[in-house]
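*Asks:* Got a sequence here, can you build the structure:
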Amino acid sequence: MKKKINRLEDLGGFVFSTNEDFEFDNSEEIETLAPEDQRLEAHLDKKNRGGKIATIIKGFEGKEDDLKQLAKDLKTLCGVGGSAKDGEIIIQGNFRDKIMEYLLKKSYKVKRVGA
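*Replies:* The predicted structure follows:
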């Protein structure tokens, strides 16, 4: 059963135009917050990883390039691989304490989550 659309807001914020010359401007770039203003969470994750542990840093707010640079610094610090996307940094292995110590030295506010 389809939901009836009664208002423009029911479209979810999309506006449709028949103007062929219309150009969508999505240049709204998110600015990276200063380390003192960041509120990060340090998690350990064992799910869907074949029994291996990963350290996950969540809550980064800023540009994707800055997130990737921080992830690169953490991977170098720990000497392991990992990835960064959607405001999360995934580091292979249990390096939560080492990463938290590093982030605190860099003025990030980081909170330990989970056991």
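
*Asks:* Please make it C-alpha for all contacts and neighbour counts, starting now.
*Replies:* Fine.

*Asks:* Now do the same contact list for the nearest residue to D66 once chain neighbours are set aside.
*Replies:* Nearest non-adjacent residue to D66, counting by Cα to Cα, 6 or more residues apart in numbering: T32, 7.3 Å away. For T32, the contact set (Cα atoms under 8 Å, 6 or more residues apart in numbering) comprises E61, G62, K63, D66.

*Asks:* Just to be sure, T32 is in a strand?
*Replies:* No. Counting by DSSP: H, G, I helix; E, B strand; the rest coil, one finds T32 to be coil, located in no strand.

*Asks:* another one to check against the first:
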Amino acid sequence: MDLQDQLKNLFPDHIPKEIEESVEDSKEIWMQDEPMICKYEKRKGKPITIIEGYTGADEDFKKLAKELKTKLSVGGSFKDDKIIIQGDYRDKIMTLLKDKGFKVKRVGG
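*Replies:* I've put the predicted structure just below:
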């Protein structure tokens, strides 16, 4: 007797709901007309990539930051309406954002 049968014995009137598969968050993110700015800086001698210029909601920008960090397997943060990624990943970030439908402008070399 497996777990499903035991649950059916305990709750005979219960009809199980189908578990919805997770939908990508990128479809829910608001797209904008103006390009986002992707620039490179060095802070304390270490390279960082900064993405700014998103005019949508902060929650959408945080989702985008998390997705970028997981796809690139790097650290980073979200501060003052900017995504800060550790390392110089401008090219990869720009291709990921363009694939999502964003317009991206490269600044700083």
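
*Asks:* Can you give me the TM-score here?
*Replies:* Here the TM-score for the pair of chains, by TM-score structural alignment, normalised by the length of the second structure, is 0.69; 82 aligned residues with a Cα RMSD of 1.8 Å.

*Asks:* if we can go back for a sec, please identify which of the contacts of T32 of the first structure is nearest to V113 of the first structure.
*Replies:* Of all these, V113 of the first structure sits closest to E61, with 18.1 Å by Cα to Cα.

*Asks:* which one in the second structure is aligned with the closest one?
*Replies:* For E61 of the first structure, the aligned position in the second structure is occupied by T55, per TM-score structural alignment.

*Asks:* So what's the residue count around that match?
*Replies:* Neighbour count for T55 of the second structure, taken as other Cα atoms under 10 Å: 16.

*Asks:* ok, which stretches of the first structure are helices?
*Replies:* Counting by DSSP state H, the first structure has helices at residues 64-78, 96-105.

*Asks:* Would you mind giving these as a markdown table with mean neighbour count and distance to D45 of the first structure added?
*Replies:* Formatted as a markdown table, these follow (neighbours: other Cα atoms under 10 Å; distance: least, Cα to Cα, whole Å):
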| stretch | mean neighbour count | distance to D45 of the first structure |
| --- | --- | --- |
| helix 64-78 | 16 | 17 |
| helix 96-105 | 15 | 11 |
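
*Asks:* so which of those comes closest to R49 of the first structure?
*Replies:* helix 96-105 (16.8 Å).

*Asks:* Report the aligned residue range of the second structure for the closest one.
*Replies:* Against the second structure, helix 96-105 of the first structure falls on residues 90-99 (TM-score structural alignment).

*Asks:* Superposed on the first structure, what's the mean shift for the matching stretch?
*Replies:* Following the fit onto the first structure, the mean deviation recorded for stretch 90-99 of the second structure is 0.3 Å by mean Cα distance after the TM-score superposition for the first structure.

*Asks:* What sits closest to the most centrally placed residue in the first structure if chain neighbours are left out?
*Replies:* What sits nearest the mean C-alpha location of the first structure, by Cα atoms, centre = their mean, is G87, with 0.6 Å. Closest residue to G87 of the first structure apart from its sequence neighbours, by Cα to Cα, 6+ apart: F60 at 4.9 Å.
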